[in-house]
Structures are given as C-alpha cells and as structure tokens.
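Q: fold the following and give me the result.
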Amino acid sequence: MQYAQEVDGRDLLGWWIRQPNQRDRQRTRRPTTLPPPGIRFAFYGRMSTVDFQDRASSCRWQRNYADDLIASHGRVVTEFFDEGVSRRVA
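A: From the prediction side, this is the model:
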C-alpha cells in the first residue's frame, strides 16, 4: 500500500524521480531495415472531366510518368488523386 500512497500523495515528482531509469536496463532490439535512400515524394494527380475520362487509366498513366521522373532521386510514399477539379476558376 505504500506504493499507492506515494503515488497519490504530495510527492508524486519525488516518486517519479526514484523510479529506475529506462536507459539503465538492458534491452534487446529487433534488427531494423533501413528505408531506401533518396527523397520521399507525394504523388498528386487530377482529372478535370469525370464524364470523358476513366479514373483508373488516368491515375495510372500520371503515376507512371511521375515514377519515371523521380526514378533516380527517390520514391513516392503517398498518393492523392482528385477528379472533377478544373484548372480554371470561373
């Protein structure tokens, strides 16, 4: 019960300071794999007319073009695609 009294009492900071330091404990770590080198890119594609274009093929050719463009510089890590958004504002 002394543990609960110390935590609930006025000396919460003192109790926290007396706790064993996490860095002092031996921990085993899993080997990690490093991410591929290079710049991380976000792909943004768009098509303005839903009525005359296919979303899948439009996204695919734009993404392929983007992948070819950045091939020696990095990789795409996230993707955004808008449809029905015109370049011109009324």
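
Q: from now on I want contacts and neighbour counts done on CA atoms only, so please keep to that.
A: Will do.

Q: against Val7, how distant is Gln62?
A: 58 Å (C-alpha to C-alpha, to the nearest Å).

Q: likewise Met47?
A: From Met47 to Val7 the distance is 59 Å (C-alpha to C-alpha).

Q: for the comparison step, fold the sequence that follows:
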Amino acid sequence: MLPMLWAMKSAPVVDAEERSILMALAESAWADGTDAFPSKKTIAQIAVVDPKTVQRRLRTLTARGLIAEGATRRPPRTSLRSTAPGSTTC
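A: Next up is the predicted model:
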C-alpha cells in the first residue's frame, strides 16, 4: 500500500501520464517498494498508454532516480524510490 500512496501523492512526477505509469508499477510492488516487475505491456494497459511510451517513461523515471532496476534471477525488477533525504525506497 505504501508504494501506491507514494506514487499517488508524493512522487515528484512531471505530468499525469508519468504518475499513471508510476502507479501501475507501484501496484505490483512489495510494501517496501521493491520487487515490482510487471511487463511493459501490463503497465501500458493499466496506465492506458502505448508500450513505447512506457519504455520511454521508465527510462526517464530511472534517470531521475525515482525507480531503479534490481538484479534477480527473474526479469529485471524495479524498485520505487522515495525522494526523502536518507530514504532509498518507499
């Protein structure tokens, strides 16, 4: 629940499309903001955008430090990052 609340209310997004994508990602994250690994297609369906838009926006969110890829045996997973000082995840 915390990742979703962070994505809805606190994440420093630039527009509604970015917030929708971040919320779609947060929906599948664990309570600490880690282990979010929906496919780009799934994110696109939830956020009602094109999968290419998801790909582009995920790169932007990563570059700005709002999400980060993690190393696992499954496909790369994403962690949501809080922007609070000293905090690395939601």
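
Q: TM-score for these two?
A: The TM-score (TM-score structural alignment, normalised by the length of structure 1) is 0.25; 39 aligned residues with a C-alpha RMSD of 3.6 Å.

Q: follow-up on the earlier one: neighbour count: Met47 and Val7 of structure 1, which is higher?
A: Of the pair Met47 of structure 1 and Val7, Met47 is the one with more neighbours under other C-alpha atoms under 10 Å, namely 19 against 14.

Q: enumerate every residue touching Pro51 of structure 2.
A: By C-alpha atoms under 8 Å, 6 or more residues apart in numbering, the contact list for Pro51 of structure 2 reads Lys40, Lys41, Ile43, Ala44.

Q: the residues you listed, buried ones only, as a PyMOL selection?
A: To isolate the buried members of those in PyMOL, using 16 or more other C-alpha atoms under 10 Å:
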select buried, resi 40+43+44
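
Q: where along structure 2 do the strands fall?
A: In structure 2, the strands defined using DSSP state E lie at 67-70, 77-80.

Q: of those strands, which is nearest Met4 of structure 2?
A: Minimum separation from Met4 of structure 2 across the strands of structure 2 (C-alpha to C-alpha) falls at strand 77-80, 9.7 Å.

Q: so what does the closest one touch, helix or strand wise?
A: strand 67-70 (3 or more C-alpha pairs under 8 Å, 6 or more residues apart in numbering; DSSP states H and E).

Q: one step back: deepest-packed of the strands of structure 2, please.
A: Between those, strand 77-80 has the highest mean count of neighbours, a mean of 24, where neighbours are mean count of other C-alpha atoms under 10 Å.

Q: could you pick out the longest helix of structure 1?
A: In structure 1, taking DSSP state H as the definition, the longest helix is helix 55-70.

Q: what comes up buried for that helix?
A: Buried positions in helix 55-70 of structure 1, judged by neighbour count with 16+ other C-alpha under 10 Å: Cys59, Gln62, Arg63, Ala66, Asp67.
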